[in-house]
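# What follows is a predicted structure for the sequence shown.
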Amino acid sequence: MKALTWHGKRDVRVDEVPDPVVQEATDAIVRITSTAICGSDLHLYEVLGPYLTTGDILGHEPMGIVEEVGSAVTHIAPGDRVVVPFNISCGRCTMCAEGLQSQCETTQVREKGTGAALFGYTSLYGSVPGGQAEYLRVPQAHYGPIKVSPDGPDERYLFLSDILPTAWQAVQYAAVPEGGTLAVFGLGPVGQFAARIGVRLGHRVIGVDPVPERRAMAARHGVETIDPDRFDDVPAALIDLTAGSGAHGVIDAVGMEAHGGAGATAGKIAQTAAGLLPDRVAQKLIETAGVDRLTALHDAIGAVRRGGTVSISGVYGGQADPMPMMQLFDKQVQLRMGQCNVRRWIDDLLPFVEDPTDPLGVLDLTTHRLPMAEAPAGYKTFQEKADDCIKVVLTP
């Protein structure tokens, strides 16, 4: 089969690789019909290369048609249309029972001290072949895959694999009271959905992003937007917009490669240095030093009201990032974060995506749909935010 594989920093290629096969009774094989490039895939394209091996298959936002199932898989069958959550969870352990599928005790990558295994996301999360491919082996398929209607375009359901539940969890974690204000830093795909969910739940939503096309898309869905490049002090601007108090909840949907500010510059230097080192040395640097660009996170902390909540959905990778502890303590800020527990939120989200009025605008997110052969160009365009690119979906 053909699959998108990693070969080095900013070097991904479509290669011919062996077809996956059922290895365990709980496996399924899915023929992929659509698979997206996630913003966190760009961290693999730039920063997290030390945890990848040449030939690793990328991608963790897939859906398709079931081709084969193991003997223990009964809730789906060949011919079913399914969405595959990006985290691999068993549904039976204590963590899954508590709705923390991203911490699944069955698939935790204990040798790395990390949570549940993820599709296509480095040795930190199990080196499981990803979904930017013609076929995908799905472990724990007795629980993970979500059966969806055979009707309608893939984009109606595709984003249930990651970014839609990630956005829903981010808003839930932000704990905005009825009639309160939600600020969203970063209007990429997760930020777009988080902002729309906030509007749908009745909150005032302010989105922060330097890219005009992202602000315009958010504005179509009732989101107030600001360009952070217009302000020397972005938190002060948000505080001014909220009658001097700050937002009740703030979502950082940016993560480790934030744009702008002295913190971003220092983080970029550290990320570049890590990228120039041998993999084992670079891994040690990432695991012991502060290598993240923290502009968005620090601005989120500055913009939240006293007693408010900062919800972090953007991916961070540094172990020793500087944090404004005095400010956090003095303002009595709550922090909530973590990989999304996809299966926990599916019952909440299915009514929205199945609603023919498309209340969350799942059909108004994809800006680029490309054949798999053009996946390398898709990564480059998305990484550079060129050609008004907000979301790339690949068709194998």
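In hand now; what should we look at?
# only C-alpha atoms for contact and neighbour calcs from this point on.
Fine.
# quick one: the strands in the stretch 51-200 of the chain?
Using DSSP state E, counting those that start in this stretch, the strands of the stretch 51-200 of the chain run over residues 62-69, 81-83, 135-138, 146-147, 181-185.
# quick one: the first one to chain centroid distance?
What that stands for is strand 62-69. Here strand 62-69 is found 22 Å from its chain centre; the criterion is C-alpha atoms, centre = their mean, to the nearest Å.
# Comparison target below:
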Amino acid sequence: MASSDLPSRTVKPKHDESRTMKAIAWMGKKSVHVSDKPVPLITDPHDAIIKVTATAICGSDLHIFVNAMPGMTKGDILGHEFMGIVQEVGPEVTKFKPGDKVVACFDLGCGQCFYCKRGLWSCCQVTNPSKEQEAMYGDRTAGMHGYSAMTGAYEGGQAEYARVIFADVNLLKVPNDAADEKYLFLSDILPTAWHATELGEVSEGDTVAIWGAGPVGILAAHCAAARGAKRIIMVDNQTYRLDFATSKIPGLETVNFGEKKVMETLKEMTGGHGPDVAIEAVGFHYCKSWTHAIETALMLETDPSEMLNEMIVSVRKGGRISIVGVYAGFTNHFNIGAFMEKQLTMRGGQTPVQKYWHDLKTLIDKGVLDPTMVLTHTLPLDQGPEGYKIFNDKTDGCVKVVLKPQLMAAGA
């Protein structure tokens, strides 16, 4: 099937207006509500409808929560990390049937376009119709669940039911008797953490510095250790998150940038050279200086360059920089001179989940990787607004929140 023969990217999804479900909807800056929404229906022959059993709040969702991501509309259903039980499949779905337990990936590939055939699922040319993103970037990413119109405006999985397009490509079957938490994070954060180590070419004996002690940063440290990194250093300013990370990753070293200067400290820790690899697992809406706070407020830039510049000046000459924290647009004061003169390599990108998740499932099954280490809070779906608040505000020791629709339905 040629990409020109694929279903229209702009087809309007169908719903059963006679049935409603609970879903987490974005209502504006720092405002998400539990709303009644119509249940999605099969719209295209390649679709599947999933009854969601577990869904998570991702750090990327916080960019939406604080209204830092363009293209949101009041009432949009959030969530791109979810799994559940297949309820119905379209006539062209061949790999799944009702009753199968599946994980859905956040990035929506078609499986047939130029990019999907090369394993660049998150760059799919078919699933995202956004003209705005094409104007900004000169091209488009794949569509993504529960994000903005910039990524296709697909309904998310923080709901009782979700529609997954191109189900044969975008679902992964897991054992029906397994705990949801064992495999849920294959939807995004574990493949993203592994992708970070792939982009940084982390290998035996490397010293790896990771900016951000959130779920992706902690799992990136976990993956780096599995790949044989000699030293792993985590940079953050939240003491509780650094302490949590060190309790999960044996031998992890930390730098609290609220107490120490990052570049000087990393140089001291590495004999004056700096780490071999720097991984950015934070994203674009965090400003560390008044300069960038003012420039972003005045829309003179969309994304601060501070952490990227820290990585550029901290990493050793000839080092590698990996960016998996989300960036949206333009940045000022980028230290391109140091990047060029130090002969650095920088790579970034949204994770092609489908490229990694089969191998990562095997590593989970063998006990090499345990993504559940980041989970701190499990809440009913109808407590999703509280989950967003504690995750964003970094309170109650929150590192990762999972929401369970069935707990809500049971009145727990």
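Yes, it's here. All values derive from a computational prediction rather than experimental measurement.
# coming back round to it: now the strands of the stretch 51-200 of the first structure as a markdown table including mean neighbour count?
Shown next, in a markdown table, are those (neighbours: other C-alpha atoms under 10 Å):
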| stretch | mean neighbour count |
| --- | --- |
| strand 62-69 | 24 |
| strand 81-83 | 26 |
| strand 135-138 | 26 |
| strand 146-147 | 20 |
| strand 181-185 | 29 |
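# Need these in CSV (columns: distance to residue 21 of the first structure).
As requested, the strands of the stretch 51-200 of the first structure are arranged in CSV below (distance: least, C-alpha to C-alpha, whole Å):
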stretch, distance to residue 21 of the first structure
strand 62-69, 9
strand 81-83, 18
strand 135-138, 7
strand 146-147, 20
strand 181-185, 41
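# Go through the ones you listed and name the closest to residue 247 of the first structure.
Distance to residue 247 of the first structure, taken as C-alpha to C-alpha, is lowest for strand 181-185 among the strands of the stretch 51-200 of the first structure, at 5.1 Å.
# So which elements touch the closest one?
If contacts are counted by 3 or more C-alpha pairs under 8 Å, 6 or more residues apart in numbering; DSSP states H and E, strand 181-185 of the first structure sits against helix 189-200, strand 204-208, strand 247-252.
# Which stretch of the second structure lines up against the last one?
It stands for strand 247-252 of the first structure. Residues 275-280 of the second structure are where strand 247-252 of the first structure aligns, with TM-score structural alignment as the criterion.
# still on that earlier bit, deepest of the helices and strands packed on strand 181-185 of the first structure, which one?
strand 247-252 (a mean of 30; mean count of other C-alpha atoms under 10 Å).
# Please list the outside residues in contact with it.
170-171, 174-177, 180-186, 238-239, 296-297, 300-301, 303-305, 308-314 (C-alpha atoms under 8 Å, 6 or more residues apart in numbering).
# Got a quick PyMOL command for the buried subset of the residues you listed?
In PyMOL syntax, the buried subset of the contacts of strand 247-252 of the first structure is picked out as below (16 or more other C-alpha atoms under 10 Å):
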select buried, resi 170+171+174+175+176+180+181+182+183+184+185+186+238+239+296+297+300+301+303+304+305+308+309+310+311+312+313+314
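# So which of the contacts of strand 247-252 of the first structure are in helices?
170, 171, 174, 238, 239, 296, 297, 300, 301, 303 (DSSP state H).
# And the strands of the stretch 51-200 of the first structure: which comes nearest residue 47 of the first structure?
Checked against C-alpha to C-alpha, the stretch from these lying closest is strand 181-185, at 20.7 Å.
# mean shift between the closest one and the second structure?
On superposition with the second structure, the mean distance recorded for strand 181-185 of the first structure (mean C-alpha distance after the TM-score superposition for the first structure) is 0.6 Å.
# whereabouts in the second structure does that strand align?
Using TM-score structural alignment, strand 181-185 of the first structure corresponds to residues 207-211 of the second structure.
# Pull the distance from that stretch to the chain's centre.
19 Å.
# Stretch 181-189 of the second structure now?
That offset, for stretch 181-189 of the second structure, works out to 11 Å (C-alpha atoms, centre = their mean).
# can you check stretch 335-345 of the first structure too?
Distance, centroid of stretch 335-345 of the first structure to centroid of chain: 11 Å (C-alpha atoms, centre = their mean).
# residue in the second structure matching residue 194 of the first structure?
Using TM-score structural alignment, residue 194 of the first structure pairs with residue 220 in the second structure.
# wait, that match sits on residue 197?
Yes. Using C-alpha atoms under 8 Å, residue 220 of the second structure makes contact with residue 197 at a distance of 6.7 Å.
# For residue 254 of the first structure, give me its contacts.
By C-alpha under 8 Å, 6+ apart, the residues touching residue 254 of the first structure are 185, 186, 188, 296, 313, 314, 315.
# Which of those sits closest to residue 145 of the first structure?
residue 313 (22.4 Å).
# Just give the nearest non-adjacent residue to the closest one, would you?
Nearest non-adjacent residue to residue 313 of the first structure, counting by C-alpha to C-alpha, 6 or more residues apart in numbering: residue 253, 5.2 Å away.
# Including distance to residue 17 of the first structure, could the helices and strands packed on strand 181-185 of the first structure go into CSV?
Shown next, in CSV, are those (distance: least, C-alpha to C-alpha, whole Å):
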stretch, distance to residue 17 of the first structure
helix 189-200, 30
strand 204-208, 41
strand 247-252, 37
